[in-house]
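In: Just to be clear, the model below is a prediction. Sequence and coordinates:
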Amino acid sequence: MEFVELIKTPKVDGVVLHRPLCPRIEGTLCVTGHHLILSSRQKNAEELWLLHSGVDSIEKKFVGSMGYLTVKCKDFRVIRLDIPGMEECLNIASSIEVLSSLDTITLTYPFFFRPMFDVIEDGWQAFPPETEFGRLFGEDWRISYVNKDYKVRGWIEGCAALNLLLGSGAFRQGGRFPVLSYFHAANDTSILRSSQPLTGPNGRRCKSDEQLLNATLRPGKRGYIIDTRAPNVAANAKARGGGVEPEVHYPQWRRIHKPIERWNALQDSLVRLVEACQDPNSSMDKWLSKLEASNWLTHVKDILTTACLAAQCIDREGASVLVHGSEGIDTTLQVTSLTQIILNPDCRTVRGFEALVEREWLQAGHPFADRCAKSAHSTSKQKFESPVFLLFLDCVFQVYQQFPCSFEFNEQFLVLLFEHSYASQFGTFLCNNECDRKKVKLQTKTVSLWSYVNSPEMLRTYLNPLYEPNNGVVWPSVAPQSLQLWSGLFLRWETNKSAEDAAWQEVIHIRHHNKELKSKVTKLRRQLEELQREARDANLLEE
């Protein structure tokens, strides 16, 4: 298919662009195969480059011969284009709607993008599983290649035999048997993740699964199973073939239910939140009422509470934890990932967080293509759309704002990951799982986001000037008063943050100046110590 066939009107002159907090721009609007571009001859006018894949919905309005397009984007931007000519406006809208929802993934922009920066490190090879798991998990655990055909997979306890893995995989939904997410070396405990057991209404049992789980416990130790479903939801799942681990067959494990919403509930919550944030006429009471009604911060609190519970079991009680919901690819990953942010200082660095996203989200099979197909402005609701990854990033932001010196990356790094998970020129977040990525040869056909972020000139942009390495555990408050709306994401197109940005630039300047002074002081101290040593040596020679 040629893109030219989908572009009925490639260029229109005299188009006016309206954006919040920005002056209007008049120029030429061009529609290419992957971008909507508006360029102007106005002095110092900023060009608009908008990926078609970043468009969530389009609203059309006509007054006389003028057409007005309201373009709502997946990153919550809302822009308006005043286009002279009804036919031209309809053609532009039709082209964008088609080009923003291409069915063939190999026609999307990442397969055509050529980097304008020097690729110093291939992001596709930055976090190989063998190296990462070996670095984090030590000698008692080993990687299994039983999933080479993408049916079952996992990093397993060293003594686990192949028959245990296959048996447990057949007993767990989607073949996702218990695998290691994090090993807490301080007390020899671990976090595991899996999907739900298929006990069914008849209470089916699997001894392989029982043995596999027990093999992860040290002698005399117990473990906790954190089920991210409500008890009634788990009971309904049991009637449909799913279920929970019966305590009679898992006596060394105690089950705890910590309900976390998923799918449609999260999507509806995001829609209500964004609507509230973009309502310019809200009074204070109306705004607070809409914010509460969205339930977004309630979802944030639920995940933070569950992650803190898992971290407490690991760090303070010395008990291993298994986390699962139904499929083990949504709420499960939110909890296991956030627990590692709390426990593991390495995950609070740039590369450590990138590695966390790789192993806990991308390699673990979170279906980004389904979950991030549309955002808050979509008019066509799909069953599997849900801001699961966005909600996790919001939880990380909450910990970040409570411990601003313990993270090597800044808030903009989290915003960047949100943007690229929904629309990107890079291939990192494409497809639903590793199997799909391998089929379309992502690693050879596209550029990794990590190649871009880790390039020296860009990395500086995402570093936190207040960072001081903190090797301890961070315990975030989950009290409602401690949680705040992520204004840097949800309100960034609605509020002027120039003063705040200027303040941060001053902080960076002061921090850099202090580092230079510290370096000079250290150099002078060493020179003084050298002079003192030479003086002592001279005195000894005279004596």
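Out: The structure has been received and is ready for your questions.
In: from here on, contacts and neighbour counts on C-alpha atoms
Out: Noted.
In: List the contacts of Tyr485.
Out: One correction, residue 485 is Leu, not Tyr. Applying CA atoms under 8 Å, 6 or more residues apart in numbering, we find Leu485 in contact with Leu297.
In: Wasn't it part of a helix?
Out: No. Read with DSSP: H, G, I helix; E, B strand; the rest coil, Leu485 is coil and lies in no helix.
In: and the gap between it and Pro20?
Out: Remark: distance between Leu485 and Pro20 (CA to CA, to the nearest Å) = 20 Å.
In: for Tyr68, same thing?
Out: Per CA to CA, Tyr68 is found 16 Å from Pro20.
In: Which one's more surrounded, these two?
Out: Under the neighbour definition other CA atoms under 10 Å, Tyr68 and Pro20 were set side by side, and Tyr68 has more, 22 against 14.
In: buried residues in the helix or strand in which the more buried one is found?
Out: Secondary-structure element containing Tyr68, defined by DSSP states H and E: strand 66-73. By neighbour count with 16 or more other CA atoms under 10 Å, strand 66-73 contains the buried residues 67-73.
In: one more structure, for comparison:
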Amino acid sequence: MARNPSISSMIANINTNKKTSFKSYIDLDIKDMNNSEDKECVNTDEMWTTLDENGVTTDLSKIRRNSWLPLDSKDRRVMTRSMSSIGSLMNDTIDGVNYFYSHTRHRTGICGQLTLNTNGLMFLSYTSQEPNDNNSKTSTNSLNNFIPFNNEKNAIFQIDLLAIDDIKDMNDSNFISMTIFCWSLRSIRFQMKNCDQTRRIVDKLRRLTTHSIARKYSKLTKSLRDNYSYILKADWIQLEGHWSECYKLRLTQCNENYQLCDSLSQTFVVPKALTDQMLISLISTQTRGQRVPVVSYIYQKNGNLLLRSSAFDNYEDLNSLLKDMINPLRQMTIDNILPPLVVVEQCYDKLRETCFSSQFGGQSNGSLSKIGKWIYYVCSALKVVQNVVYIIKNESSVGLVEEFDREWNCVISSLVQIMIDPKRRTFAGFESLISKEWLYLPGLAFRKTGAININHILFTLFLDCVSQLIIQNPYAFEFSTFYLIYLFDCQYIQIVTPFLPNARKTSTKIGLEFEPKCGQLREGLSLNELMLIKNPVFRRHKPIDTKSNDLKLNAHISQMHFWSMLYLRWQSTPNLEHLSPFEIILLNELQSRNQL
């Protein structure tokens, strides 16, 4: 074998490759690094290739050991601009990092630079990934390889700290192989040179990701909180104006500035007969978690209410508390109907194991039972919703009672309103609903202690339930199931605000905490992505109560669909089986318009 070429020769080779529309790639047959026999048979030095303009592969094995090179000045300026644009400074950088694509079972990928900053990991490939490449156009436009909101083959992409769940690394004498398991059901693998700097960065990444999901606001939480506020009376009139016409209800501000408790919203709607003195007494001594009965929705056709409340210490049920204020009233104790949160979390963990196993090309034992258990919980939630909707429409008001009114009540109350109110099936109505039911009423909007983000497991189950409703009612929603996938991803992205020294200095002088307002949730999406999340066959109904506004729901387990477009989108072989018939029609239409 010939000697290794000089460093200048390698740089010339890389720069020459950049001028073409083809991209460098890796095609490795990955072996188990724990197996000594595999270590001997795998020779990574002979597997680096590049594709020239004639489609002929050129062996780069001779320059493999000299591939740990810094970026040239142009690429470093691009990296610096990208980092400064998100308000972070480069902290630690590793050159010559091999990044493997998850959808190819971590056998192919590209080489580039990995940077760790306060917001996460940023990867910059040495070779630009041209969107006009004939090869990339084929894979992008093929529905068989469609992955929504996929940044795997971008020249620059970032892994947010909020998205990282676990990190596993395997070491040998030459390389460190690091696999990152994300909350977004994606596994990411890097291979780096084994040196002190690499080990230091891996250790630092572990420390940064510890409890990061509990102490940093996600994009979903902050954007909805800032743009759909439920603090002032004017906010409620603007977003929930239907309650103001009911003489039985009023808006109370007894918890203004969270002076009574931080587990309840500052303002909320209650029965008019409940005075502030009664509410203060309930918050202080009578209810668990300092919660009180709150009105979530009023069905305008007959005036029946949907209430949510925590359990009581000194009252048997809602009827004994409210007496003749709301009559008739049916209480539903959610803790006795649906499984506890810990059981749902265990089921979700098993579902994630199945998703990760599929990305590595393996088969998990009992994968069907793990998936089936999750579908069963989705079906159970929809059955409760179906029952509540029937009672509100035909019999009486319903009070949802839960231990602390922060878990299942958010799911059931949101789904009931989607079933009843057509406004909740639009972009603005759906986002304001999440803000009210998941952030403000549970007291998460401005909480400074404990969890500050939405429970991501229950929220994923809620999104799954909404996807079932969209599949059964494709014309009733303004948004598509791809919009739900986008919301799922927004749980694991943090908002990075620019550095504004004058504003921070002013806020410090007056004793206030400076926090710039976050933009709309859909800001920053490309035109193609905006087309993807919008339902092209949506039929906007007139704002009157007609049977055409009602949703159809068959909550039998046989009618439930496994949402593989979300759970298995990062697996090794994406295909049309992951799409519902309606999604295939939507994508074919966008593809015919050259918008995908």
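Out: Cool, the structure landed. This one's a predicted model, so the numbers in the text were calculated from it and none came from an experiment.
In: what's the strand holding Tyr68 of the first structure packed up against?
Out: For strand 66-73 of the first structure, the helices and strands in contact under the criterion 3 or more CA pairs under 8 Å, 6 or more residues apart in numbering; DSSP states H and E are strand 55-63, strand 78-84, helix 86-99.
In: quick one, longest helix in the first structure?
Out: helix 498-542 (DSSP state H).
In: Output the contacting helices and strands for it.
Out: Contact analysis of helix 498-542 of the first structure by 3+ CA pairs under 8 Å, 6+ apart lists no helix or strand as a packing neighbour.
In: Quick one: distance of it to the chain centre.
Out: On the basis of CA atoms, centre = their mean, to the nearest Å, helix 498-542 of the first structure is displaced by 39 Å from the centre of the chain it belongs to.
In: OK, contacts around Asn147 of the first structure?
Out: Applying CA under 8 Å, 6+ apart to Asn147 of the first structure gives the contacts 153-154.
In: does the residue most central in space within the first structure belong to a helix or a strand, and which?
Out: For the first structure, the residue whose C-alpha lies nearest the mean C-alpha position (CA atoms, centre = their mean) is Phe389; its distance is 4.6 Å. Taking DSSP H and E as the definition, Phe389 of the first structure sits inside helix 388-402.
In: Quick check: the aligned residue for Ser57 of the first structure in the second structure?
Out: Residue correspondence, TM-score structural alignment: Ser57 of the first structure in this structure matches Asp166 in the second structure.
In: count of neighbours near the counterpart of His35 of the first structure in the second structure?
Out: Following TM-score structural alignment, the counterpart assigned to His35 of the first structure within the second structure is Gly120. For Gly120 of the second structure, the number of neighbouring residues by other CA under 10 Å comes to 20.
In: is it true that Gly120 of the second structure touches Ile159?
Out: Yes. With contact defined as CA atoms under 8 Å, Gly120 of the second structure counts as touching Ile159 (5.5 Å).
In: and the aligned partner of Ile375 of the second structure in the first structure, what helix or strand is that in?
Out: Under the alignment (TM-score structural alignment), Ile375 of the second structure maps onto Leu297 of the first structure. Per DSSP H and E, Leu297 of the first structure falls inside helix 296-315.
In: and Thr179 of the second structure, what is it in contact with?
Out: Thr179 of the second structure makes contact with 167-169, 187-190 under the criterion CA under 8 Å, 6+ apart.
In: Now list the buried members of those.
Out: Buried, going by 16+ other CA under 10 Å: 167, 187-190, out of the contacts of Thr179 of the second structure.
In: Among the residues you listed, pick out the one closest to Leu51 of the second structure, please.
Out: Nearest to Leu51 of the second structure among those: Phe190, at 21.9 Å, using CA to CA.
In: Map Arg351 of the first structure onto the second structure.
Out: Residue correspondence to the second structure (TM-score structural alignment): Arg351 of the first structure is matched to Ala428.
In: Against Leu487 of the second structure, how distant is its match?
Out: Counting by CA to CA - Ala428 of the second structure and Leu487 of the second structure are separated by 13 Å.
In: who has more neighbours, the two?
Out: Leu487 (19 against 13).
In: Just tell me what Glu353 of the second structure corresponds to in the first structure.
Out: With TM-score structural alignment as the criterion, Glu353 of the second structure pairs with Glu275.
In: In which helix or strand does that match reside?
Out: Element membership for Glu275 of the first structure (DSSP H and E) is helix 264-277.
In: Is Leu439 of the second structure located within a helix, as I assumed?
Out: Yes. Secondary structure of Leu439 of the second structure, determined by three-state DSSP: located in a helix.
In: First-to-last residue distance for stretch 139-155 of the first structure?
Out: Across stretch 139-155 of the first structure, first to last residue, CA to CA, it's 12 Å.
In: Just the buried positions in that stretch, please.
Out: The neighbour-count criterion (16+ other CA under 10 Å) identifies 141-144, 152-155 as the buried residues of stretch 139-155 of the first structure.
In: Now do the SS call for Gly96 of the second structure.
Out: Going by three-state DSSP, the state assigned to Gly96 of the second structure is strand.
In: before we move on, what about Phe413 of the first structure?
Out: helix.
In: you'd agree it is up against Asn464?
Out: No. If you go by CA under 8 Å, Phe413 of the first structure and Asn464 don't touch, sitting 9.5 Å apart.
In: Which of those two has more residues huddled nearby?
Out: Comparing Phe413 of the first structure with Asn464 by other CA under 10 Å, the one with more neighbours is Asn464, at 22 against 16.
In: and the more buried one, what pairs with it in the second structure?
Out: Alignment note: Asn464 of the first structure maps to Asn535 in the second structure; criterion TM-score structural alignment.
In: What of Ala364 of the first structure?
Out: Matched across to the second structure, Ala364 of the first structure falls on Leu441, judged by TM-score structural alignment.
In: ok, that match - contacts?
Out: Leu441 of the second structure makes contact with 264-265, 268 under the criterion CA under 8 Å, 6+ apart.
In: 6 Å - rerun?
Out: Listed by CA atoms under 6 Å, 6 or more residues apart in numbering, the contact partners of Leu441 of the second structure are 264-265.
In: how about the helices in the stretch 251-400 of the second structure?
Out: Counting by DSSP state H, counting those that start in this stretch, the stretch 251-400 of the second structure has helices at residues 276-281, 318-322, 341-359, 367-394.
In: ditto for the stretch 51-200 of the second structure
Out: Remark: helices of the stretch 51-200 of the second structure, listed N- to C-terminal, are 73-85, 134-141, 196-209; assignment by DSSP H, counting those that start in this stretch.
In: Fine by me, we can end here.
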